[in-house]
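Trainee: What follows is a predicted structure for the sequence shown.
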Amino acid sequence: MEANIRRFLPGNGSGMKLVISVISLILFVGVIIYAVYETTKATVTVMVDEEEVTVQTHASTVAELMMEQEWDVNEYDHIEPSLDSRIDGNMLVTWQPAKQVAMTIDGEKQNVWTTAEDVEQLLAEQNIEYNDHDHIEPAVNTVITEDLVVNYESAFQVELTSDGEQQGFWTTSTTVADFLEKENVSLGELDRVEPALEERLDEATDIRVIRVEKVTDVVEETVAFGTVTKRDDDLENGKEKVVNAGAEGQVNKHFEVVLEDGEEISRELVKTETVKESEDRIVAVGTRPAPETVSRSASPKPAPTSTPSPTPASNNSSSSSSESESKSSGGRTMTVSATAYTASCSGCSGVTATGINLNNNRNMKVIAVDPSVIPLGSKVHVEGYGTAVAGDTGGAIKGNKIDVHVPTKEEATRWGRKSVKITILD
């Protein structure tokens, strides 16, 4: 083989020199071409996350440069100048790779790509104008990193009425209960809240805390005494004698009172305590017939004679004697049907037709009459009741009927309806 190659060479010495010359020429041309190639490259400085990288490139655009360097570019990355910009001379390219951040905005979750440096810039990218009352977590100066979670809740105003005061509050709470907890509004066991604790909040919500308390109220009340009549054969008919004046009793009524914001809403009687029993008023009523009396001025009726008729003087004497007897009887007497009533009866005002306030005079002796039979204002003695004033009228009191006033409904029930003898004293 070597012999064959040598055969084609012009000569051993001169052929070798020729080959070396050709190879040298090729190498020289290659070096020149390489030098020219290298010297025609553009110098590009790339700033990546504040780190500087310098490269030599024949790429014509920024996009070709990124591909040439096998840099993975995301569509959300920020590159300046843009990818389609042409590379010219010494060039500075700023590249900010985008990061994915999980955001919750007013309860709505979403993933966003961002080139923001901190949370404040991220909010600006999302066109969120925040104020000091909004809830932002983490803080606005937090640096953005991969997989950062950002929570933003916009604040709104609500009105709170509690303990007699009305105030406006900025809040990001979602429910009434959450709002009261954040504002340190404590609730008692019985307190109420409107709207309910589980209701959601918005700008139209007005919250009212109603303070509820139960207290015990003890009311002292007097118990009126009743009047009991007893027949007494030792007293003349029509006369009365008070055996026992009677005494009012006392009870303490215990009420459970419900107050809302200091105003009474309801009360319920839970216990009645008797402090003192009442004592009946006992009246003895005379039943002994009055003794018959004969006028001393009267004389036995003479037998018929021929004696002339009495003179006018004797007639005047007889008339005077009869008038004296009428006055001594004490007035006009009649029998009537008697019922009883109280100042608090159904439809009663407690004030009589003549202006007597029976609410303030519970034990006053007053009877209702028919004024055409017994004049109003008259003093009348009522059998089994005593001396009373004719001070009232009634729609059902017509003719020989009266209605006697008693302090309590129990006494009115005990009285019932009875026939009694009355005497009009004046």
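Mentor: The structure has been received and is ready for your questions. Given the structure is predicted, the values throughout are model-derived calculations rather than measurements.

Trainee: Please count neighbours and contacts with C-alpha atoms only from this point.
Mentor: Fine.

Trainee: ok, which stretches of the stretch 101-250 of the chain are helices?
Mentor: Under the criterion DSSP state H, counting those that start in this stretch, the stretch 101-250 of the chain contains helices at 119-125, 176-182.

Trainee: Spit out the contact partners of the nearest residue to residue 95 once chain neighbours are set aside.
Mentor: Among residues not flanking residue 95 along the chain, residue 79 sits closest, at 4.5 Å (C-alpha to C-alpha, 6 or more residues apart in numbering). Counting by C-alpha atoms under 8 Å, 6 or more residues apart in numbering, residue 79 makes contact with 93, 94, 95, 96.

Trainee: What strand or helix carries the second one?
Mentor: Right, the one you point to is residue 94. With secondary structure defined by DSSP states H and E, residue 94 is part of strand 91-96.

Trainee: Which neighbouring elements make contact with that strand?
Mentor: Using 3 or more C-alpha pairs under 8 Å, 6 or more residues apart in numbering; DSSP states H and E, the elements in contact with strand 91-96 are strand 42-48, strand 78-80.

Trainee: Taking strand 91-96 as reference, get the angle to the very next helix or strand once past the longest one.
Mentor: Of the helices and strands lying after strand 42-48 in sequence (DSSP H and E), the nearest is strand 51-57. Computed by axes from the mean of the first three to the mean of the last three C-alpha atoms, to 10 degrees, the angle separating strand 51-57 from strand 91-96 equals 130 degrees.

Trainee: let's bring in a second model and compare:
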Amino acid sequence: MRTIQKWLLTVLRLLRSRAFAVSGLAALLSVTVYATSASINTVYIHDDDLEEAILIRTSEDDINVILENQGIEVRPADTVAFTGFENQVAEVTITRAFPVSINADGKTLTVHTTGGTVREILSQADVEIDDQDLINKSLSTFVEPDDEIVINRVEYLTSQVEEEIPFEEEIRYTPLLRNGRSEILQAGRTGTLVKTYIERTVDGVVEEATLDGENVVEAPVTQISLVGADVPVSDLNLGYEIVNNVPTTYEKVIKGARATGYSAGSRARGASGNRLEYGHVAVNPKVIPYNSLLYITSEDGSFVYGYAIASDTGIALMDGRIDVDLYYETYRESELNGVKNVNIYVLD
């Protein structure tokens, strides 16, 4: 400034004109003052940390320098909106970030944000969610300072549980054993049942289990015991009157017949086509036709096979070595039968 004034005075002396000097000096000073005022910027600063906006005048045009000169610190999560200078006037708005905590997967994460929805905050924090998760706030809710977002992870898991199926016990009374004696005909065996459950877990803890299905992997085997008693083997009841172990009416009787026992397994059929079970016997059809109704007992009544139907035959029967073969549903019972002398009453 002083250099300009010296130069101006020198020029004025040379011109030796007071009026010219005065008018020239005024013009030069005006230009200088304008140039000086034109370099001053006006900045309005709005800061969430401050109660009121502040106004500053500065020759700086770098917003970061302006804020630094004012001692205003901008944290990483804060946002700064700067309008830029227009006619040397600018406006700055600083939005301060606030903390929001996220509790998920056994951890707590703090996120600093200037705002947004719960969904946006979770995305910002790289916290993944799915439709099954439980969240304490709606995803569309806008967060507020010190909000806490709690996420409970929900899963549906499949589990299987094995259970033992107890076996049942069946007692068969039979004349093949002496009264009161017993023998296990078939040993019992427990089965296995697998139950499938759908478990609803929340953060790894099972809160609900729903039975989804059952599958019998191994069926139990019934334990069958033979107990000696004065009862017939056959459970057929053909309706004839029996007195003193003898039918009151019958067509003929074959006394002192040789009777053996046999077994053919489940669902077996005899030569007549009848399904074989207790009460069906094998005969020589030339002597006793198929489907004849019979009553078979020992002479003294110590062994009673009971009512029977002629349903089968065999080689020993056809060549006369035995007279009747009594059917049993188990091989062991056929063994216990051995060879017995019986009377065969042909009823029909």
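Mentor: Happy to help now that I have it. Remember, predicted model here, so these are calculated numbers, not experimental data.

Trainee: TM-score for the pair, please.
Mentor: In this superposition the chains share a TM-score of 0.48, using TM-score structural alignment, normalised by the length of structure 2; 209 aligned residues with a C-alpha RMSD of 4.2 Å.

Trainee: which one's the longest helix in structure 2?
Mentor: helix 18-37 (DSSP state H).

Trainee: For that helix, name the packing helices and strands.
Mentor: Counting contacts by 3+ C-alpha pairs under 8 Å, 6+ apart, helix 18-37 of structure 2 packs against helix 2-15.

Trainee: Any buried residues in the helix it packs on, and which?
Mentor: Buried residues in helix 2-15 of structure 2, counted by 16 or more other C-alpha atoms under 10 Å: 8, 12.

Trainee: Mind listing what's buried along the strand holding residue 94 of structure 1?
Mentor: In terms of neighbour count (16+ other C-alpha under 10 Å), strand 91-96 of structure 1 has its buried residues at 92, 93, 94, 95, 96.

Trainee: Distance to residue 249 of structure 1 for the contacts of residue 79 of structure 1 - can I get that in CSV?
Mentor: Formatted as CSV, the contacts of residue 79 of structure 1 follow (distance: C-alpha to C-alpha, whole Å):
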residue, distance to residue 249 of structure 1
93, 106
94, 102
95, 100
96, 97
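
Trainee: want to throw the helices and strands packed on strand 91-96 of structure 1 into a markdown table with distance to residue 55 of structure 1?
Mentor: Formatted as a markdown table, those follow (distance: least, C-alpha to C-alpha, whole Å):
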| stretch | distance to residue 55 of structure 1 |
| --- | --- |
| strand 42-48 | 5 |
| strand 78-80 | 16 |
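
Trainee: and the closest residue to residue 217 of structure 1 other than its chain neighbours, how far is that from residue 177 of structure 1?
Mentor: Spatial nearest neighbour of residue 217 of structure 1, chain neighbours left out: residue 255 (5.1 Å); criterion: C-alpha to C-alpha, 6+ apart. Here residue 255 of structure 1 is placed at a distance of 33 Å from residue 177 of structure 1 (C-alpha to C-alpha, to the nearest Å).

Trainee: And for residue 381 of structure 1?
Mentor: Separation of residue 381 of structure 1 from residue 177 of structure 1 (C-alpha to C-alpha): 74 Å.

Trainee: higher neighbour count, these two?
Mentor: residue 381 (21 against 17; other C-alpha atoms under 10 Å).

Trainee: That one contacts residue 424, correct?
Mentor: Yes: between residue 381 of structure 1 and residue 424 there is a contact under C-alpha atoms under 8 Å: 6.4 Å.

Trainee: measure residue 217 of structure 2 to residue 158 of structure 2 for me?
Mentor: According to C-alpha to C-alpha, residue 217 of structure 2 and residue 158 of structure 2 sit 18 Å apart.

Trainee: With residue 32 of structure 2 instead?
Mentor: Separation of residue 32 of structure 2 from residue 158 of structure 2 (C-alpha to C-alpha): 87 Å.

Trainee: do residue 184 of structure 2 as well
Mentor: Distance, residue 184 of structure 2 to residue 158 of structure 2, using C-alpha to C-alpha: 41 Å.

Trainee: same check, this time on residue 80 of structure 2
Mentor: Distance, residue 80 of structure 2 to residue 158 of structure 2, using C-alpha to C-alpha: 52 Å.

Trainee: Give me the more crowded residue out of the two.
Mentor: For residue 80 of structure 2 versus residue 158, the count of surrounding residues by other C-alpha under 10 Å is larger for residue 80: 17 against 13.

Trainee: quick one: that one and residue 67 touch, right?
Mentor: No: with contact defined as C-alpha under 8 Å, residue 80 of structure 2 does not reach residue 67; the gap is 10.6 Å.

Trainee: Who are the packing partners of the strand or helix carrying residue 209 of structure 2?
Mentor: Assigned by DSSP H and E, residue 209 of structure 2 falls within strand 205-218. Judged by 3+ C-alpha pairs under 8 Å, 6+ apart, the packing partners of strand 205-218 of structure 2 are strand 191-202.
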